[in-house]
Every structure is written in C-alpha cells, then in structure tokens.
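>>> Next come a sequence and a model predicted from it.
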Amino acid sequence: MDFASLIGIFSGISLIISAIFLAGDIRSFVNVPGMMIVLGGTMAATLLTFTFREVAAAFRAAAFAFTKDREDPNAAVETMIRICNVGRKKGLLELANLEPDSDFLKKACGLIADGSQEEEVRAALRTEIDSLKMRHFAVQDVFKKMGAYAPAFGMLGTLIGLVQMLSKLADPSAIGPAMAVALLTTFYGSLLSTMIFLPIAGKLKTRTISEVMQLEIMLEGSIAVMKGSNPLMIYEALSSFIPLRDRLPLEKMDVRQGAA
C-alpha cells in the first residue's frame, strides 16, 4: 500500500472540507447539475479521445500504482549478482533453466543461454523498455487529458449558469441557483484536476521511472553476465543506478547461488 498517496489524498480533501465547514455550510457546495456537467462532460470527452479499453486500463493502472509498494532496485541488483554466480559456476546455458519473477529477465536469460550476441541482446531488451515506456505514456495521457478537460467543463458550466442567471433576472428567486451552478462548476473542475487527475498522472509517471530503472539494471546486468564480469564489478556498475543513500552494501545482500 502506498501510504504517501493515501495521506496526500485524504489530507488534501480533509483540509478543503474543514475550510468549507469553518467558513459556512458544506451543503452550499453540493450542486447536482454542476457535478453532472463537470463529471459527465469530462468522462464523455475522455471516451471521445481514447477507447474504452484504454480508459479502463488507465484506471486499473492507477489502482495498481496506489495499492502496490514500489520495488526496491537493490533487489534487482541482488538478482543479477545471483545470476552472475550461476553463469560463472554452471555456465551460461544453465540460465535457460532459471525461473525469475520478471518476464523481462526471463527473456534476457533465454537470449544469453541461446548464445545471442551482445548487440542482439541489447537491442531486444531495449525494444522491451521502449515499448513499456509507450504503454505507460498512453496510460498517463488519459489522466493528463482528464486534468485538462475538468477545468474546461467547469468553465463551460460557469457560462451555462451565467446564461441561466441572465435569462431570469426578472425572477430574483432563480438567480441564486443559477449563480451556484456558475460558481460551483469551476470549483468542481479545479478540484478534480488538481486533487485527483493530475496527481494520479504524476504518480504513474514516477512509477514508470522506477520500473524503467529496474529494467535498465537488468539490461546492464545481463550484458555484464554475458561478458563474464565478476560479482563485485556487477555490483559497482549496477549500484550506480541507485542513489548513494539508498544503496545496500554488497556484504549485506543475499547473493547466494539459487533461484533468481
């Protein structure tokens, strides 16, 4: 569970609601027509921009990003050193029998065991990384677009409310509800954009950066295994991807030969 995200969302919403309570009545900020304009319009525009499958995939990815902890890059370094030990003691052909959790790493081990050249391995794995970036970009773009659409529909709702207000100036009792729609739709659009959609897009981007770093570690580690580098050299090369304060010393890593 990503507690930082949960704390951010709940604290932000709680502070906004508390400010509303301190300044007046929260019921004044509930307007069904305004919600219909902003939420309905944002979802409609999103479905016009993307396919239903892409939108559903984006929401699944968001749920995954907020519920699963980020992977530790030190674990990837440990895995590559263990694979190095297997290759040095049993030969590179033995890598084909490994069953790593990562499909990416499994592909790398298969390519190495098959006797592929360094350029071929690097090109194949680089294609996998680039494809992952493109898929993740498409998911992030869904929430970026929603973050842009929500304020736009908020302004559209404001115009609708102003037109309704101006058309009923002769009836003072109708001016208040129309003005509420005019103001609250802008509020709803800004709230959804700044508190929900854009932060989710940012969260997905950070997860992409983290996952790409994991794959880069596996790629460079695989090339080092092909070259027959020793575990210390592999550790020094791969730990460079990790900030100094977060690096786990080699002596504290579990790099005993075993399943990757």
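Received the coordinates, thanks.
>>> C-alpha only now, for contacts and for neighbours.
Will do.
>>> helix or strand for I9, which one?
helix 3-23 (DSSP states H and E).
>>> For the longest helix seen in the chain, name the packing helices and strands.
When the chain is parsed with DSSP state H, its longest helix is helix 118-167. If contacts are counted by 3 or more CA pairs under 8 Å, 6 or more residues apart in numbering; DSSP states H and E, helix 118-167 sits against helix 41-49, helix 52-67, helix 103-113, helix 172-192, helix 198-227.
>>> In this model F197 seems to touch M146, though I could be wrong.
Yes. Counting by CA atoms under 8 Å, M146 does reach F197; the two are 6.2 Å apart.
>>> Next up, a structure to set beside the first:
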Amino acid sequence: MDLGTIIGIVVGLVLVVVSILLSGSLVAFIDVPSILIVIGGTISATLVAYPMSAVVRSMKASMSIFFQPRIDHVGTVRELLKAADAVRKEGPLALEKMKPPSEFMGTAFQLVADGMRPEDIRHVLTIEAEAAYSRSMEVIGVMEKMAELAPAWGMIGTLIGLVIMLLNLSDPSAIGPAMAVALLTTFYGALWANFLLSPGATKLEERAGRQSEDFKLVIEGAMGMARNENPRQIQQRLMGFMPPSDRAELQAKAMAKKKA
C-alpha cells in the first residue's frame, strides 16, 4: 500500500466534506446526471484522442497509485551485491539459483549466467528499460489528457444546466436550485481533475523516474558481475547513482550485517 496516497486522499475528502457540512447539506452536492456527464464525457473524449488499449491500460495503472509500494534502491543494491558475491565465489551459473525480486533483475541475472559480454548486456537491458519507461509515459499522457478534459466537460455540463434553467424561467422559485445543480458539473470536473487525475499522473511520473534509476542500478550491477568485479568495487560504483540518504542507509545496513 502507498500510505502517502491513502493519507492524501482521505484528508482531502474529509476537508471537502467538512467544509460542505459546515455551511450546507451534503445531499445537495450529489447529482447523478452531473457525475455521468463529467465522467462519461471525459472518458469518451479521451477515447477519441488515444487508442482504446492505451486508455484501458491507463485506467488499470491509475489504481496502482494506491497499492504499489515505493521503489527501494537500497534493497536493489543489496540484492545485486549479494548476487555479485555469489558470482565471485561460485561463478556466473550461481545466478540461476537465485530468486531476484523483479523480472528486470531476473533478465539481467540470466544474461550474466549465459556468459554474455558486458557491452551486450547493457544494450539488451537498456532497450528493455527504455521500452518500460515509454509505456509508463504513455499511461501518464492519457491521465494528463483526462485531467485537462475533466474541467471542460464540467463546464459543458454547467452550460447544459443553464440552458435547461433558462427554458424554465416561468417559475422564479426554481431558478436558485437549478443554478446550483448546473454548477455541480463544474465542481465535479475540477475536483476529479485536481484531486485524482493530475496528482495521480504526477505520482506515476515520479514512480517511472525512480524505476528508471532502479534499472540503471541493475544494468551497472550486471555489467560488473559479467566482468567478475569485486563486490566492493561494484558497490562503490552503484553508490554513485544514489542520493546521500540512500547511501547512508546502505552503509548502515552493511555495518549492522557485519556486527551480526
């Protein structure tokens, strides 16, 4: 579970609900036709802009902001150093006995075990990493387009409501409630775009960047193993990719392991 996402959404919803209850009724802010216009219109327009397969992938990926844990660079480096130590002692075929935490790392281990040259390992893994990043950016692009379209469809729903209201001006007492309902579509569009779609796209973009950095660690580690380098030498090079906080965490865990 991504705790930050859960906390952000819960706190945001609580603030919106409390602000409504302090000055009005929550029921007054619920209008099914307005919700259908915003959600249905946004999805329909996105299907015009992108292939259906890309939109479906984006909807599935959007759920991962709640469940996918943060990528752990320190854990990746520790796994690579463990593998490098096994290669140094037993040879590349020792990697076939290991169970890597990710498919990408498993591919890297297999390439090393197969005796592929370091330059070829870099080439193969870089192609795979770039393809994964490209797929992630396509999903992010779809979500950003939906965030752009949602407020526009909210305005379209408001215009529809205003036209209906103006056609029924014979009853002045109904103008206020009708105007309130008409404005709800704008509210829904702005809320969906700025509370879920746009922040969700930013979350996925940050995650794609971290995954890309994680792939670089795996590539460098695999090349070091293919060259039969000392695990300490591999560690020093991998630490060059890591921020100071991750370096300190890695060194602290290494010290704790030695003391144990």
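Here it is on my side, so go on. Since this is a predicted model, take the numbers as computed values, not measurements.
>>> so what number do they get for TM-score?
Once superposed, chain against chain, the TM-score is 0.89 (TM-score structural alignment, normalised by the length of structure 1); 256 aligned residues with a CA RMSD of 2.2 Å.
>>> Which one, of the helices and strands packed on helix 118-167 of structure 1, ends up nearest to L22 of structure 1?
helix 172-192 (17.5 Å; CA to CA).
>>> For F66 of structure 2, see how far away the residue nearest to the spatial centre of structure 2 is.
In structure 2, the C-alpha nearest the mean C-alpha coordinate belongs to L204, at 2.2 Å (CA atoms, centre = their mean). Look at L204 of structure 2 and F66 of structure 2: by CA to CA, to the nearest Å, they are 11 Å apart.
>>> now swap in G221 of structure 2 and tell me
For G221 of structure 2 relative to F66 of structure 2 (CA to CA), the value is 30 Å.
>>> higher neighbour count, those two?
When G221 of structure 2 and F66 are compared for neighbours, G221 comes out ahead with 28 against 16, by other CA atoms under 10 Å.
>>> which residues touch that one?
80-81, 84, 234, 238 (CA atoms under 8 Å, 6 or more residues apart in numbering).
>>> Can you lay out the residues you listed as a markdown table showing secondary structure and neighbour count?
As requested, those are arranged in a markdown table below (DSSP: H, G, I helix; E, B strand; the rest coil; neighbours: other CA atoms under 10 Å):
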| residue | secondary structure | neighbour count |
| --- | --- | --- |
| L80 | helix | 27 |
| L81 | helix | 21 |
| A84 | helix | 28 |
| I234 | helix | 21 |
| L238 | helix | 22 |
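>>> Among those, which pair sits farthest apart?
Pairwise over the contacts of G221 of structure 2, using CA to CA, the maximum falls at A84 and L238, 12.2 Å.
>>> what range in structure 1 matches stretch 101-114 of structure 2?
Under TM-score structural alignment, the counterpart of stretch 101-114 of structure 2 in structure 1 spans residues 101-114.
>>> what sits up against that stretch?
Taking CA under 8 Å, 6+ apart as the rule, stretch 101-114 of structure 1 contacts 92-96, 98-100, 121, 125, 128, 215, 218-219, 222, 226, 260.
>>> and what of stretch 166-186 of structure 1?
Contacts for stretch 166-186 of structure 1 (CA under 8 Å, 6+ apart): 29, 31, 33-35, 37-38, 151, 153-155, 157-162, 164-165.
>>> Recalculate using a threshold of 10 Å.
Applying CA atoms under 10 Å, 6 or more residues apart in numbering, the contact partners of stretch 166-186 of structure 1 are 28-39, 150-165, 187, 190-191.
>>> Please, a ChimeraX command that selects the buried ones among those?
Restricted to buried positions by 16 or more other CA atoms under 10 Å, the ChimeraX selection for those reads:
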select :29,33,34,35,37,38,39,150,151,152,153,154,155,156,157,158,159,160,161,162,164,165,187,190,191
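>>> what's the helix or strand for the residue located most distally from the centre of structure 1?
Most distant from the centre of structure 1: A170, at 51.5 Å, with distances by CA atoms, centre = their mean. If you go by DSSP H and E, A170 of structure 1 is not part of any helix or strand.
>>> Under the alignment, what does it map to in structure 2?
In structure 2, A170 of structure 1 lands on S170 (TM-score structural alignment).
>>> Tell me how far that match lies from P151 of structure 2.
Counting by CA to CA, the gap from S170 of structure 2 to P151 of structure 2 is 30 Å.
>>> again, but for T186 of structure 2
From T186 of structure 2 to P151 of structure 2 the distance is 6 Å (CA to CA).
>>> Find the residues that touch each one of these two.
38, 157, 192.
>>> Over to the first one. Which of the three states is it?
The local conformation at V38 of structure 2, judged by DSSP: H, G, I helix; E, B strand; the rest coil, is helix.
>>> residues contacting it?
44, 149-157, 184-190, 192.
>>> what's the overlap in contacts for A84 and L238 of structure 2?
The contact sets of A84 of structure 2 and L238 overlap at 221, 224, 232 (CA under 10 Å, 6+ apart).
>>> With structure 1 overlaid, report how far the helix or strand harbouring the last one is off on average.
Under the criterion DSSP H and E, the helix or strand holding R232 of structure 2 is helix 231-239. On superposition with structure 1, the mean distance recorded for helix 231-239 of structure 2 (mean CA distance after the TM-score superposition for structure 1) is 1.5 Å.
>>> In terms of secondary structure, what does that helix contact?
The criterion is 3 or more CA pairs under 10 Å, 6 or more residues apart in numbering; DSSP states H and E, and the helices and strands that helix 231-239 of structure 2 contacts are helix 73-90, helix 198-226, helix 244-259.
>>> roughly how far is it from the heart of the chain?
29 Å (CA atoms, centre = their mean, to the nearest Å).
>>> same question, stretch 234-248 of structure 2
With CA atoms, centre = their mean, you get 24 Å for stretch 234-248 of structure 2.
>>> so how far is V181 of structure 1 from M165 of structure 1?
10 Å.
>>> My error: substitute F3 of structure 1 in the last question.
Distance from F3 of structure 1 to V181 of structure 1, by CA to CA: 35 Å.
>>> Repeat that for E220 of structure 1.
56 Å.
>>> Same drill for these two, tell me which one is more crowded.
V181 (28 against 17).
>>> which residue lines up with the more buried one in structure 2?
Here V181 of structure 1 is matched to V181 in structure 2, going by TM-score structural alignment.
>>> sorry, back to before: so what touches the helix holding R232 of structure 2?
Under CA under 10 Å, 6+ apart, the answer for helix 231-239 of structure 2 is 73-74, 77-78, 80-88, 216-225, 228, 246-248, 250-251.
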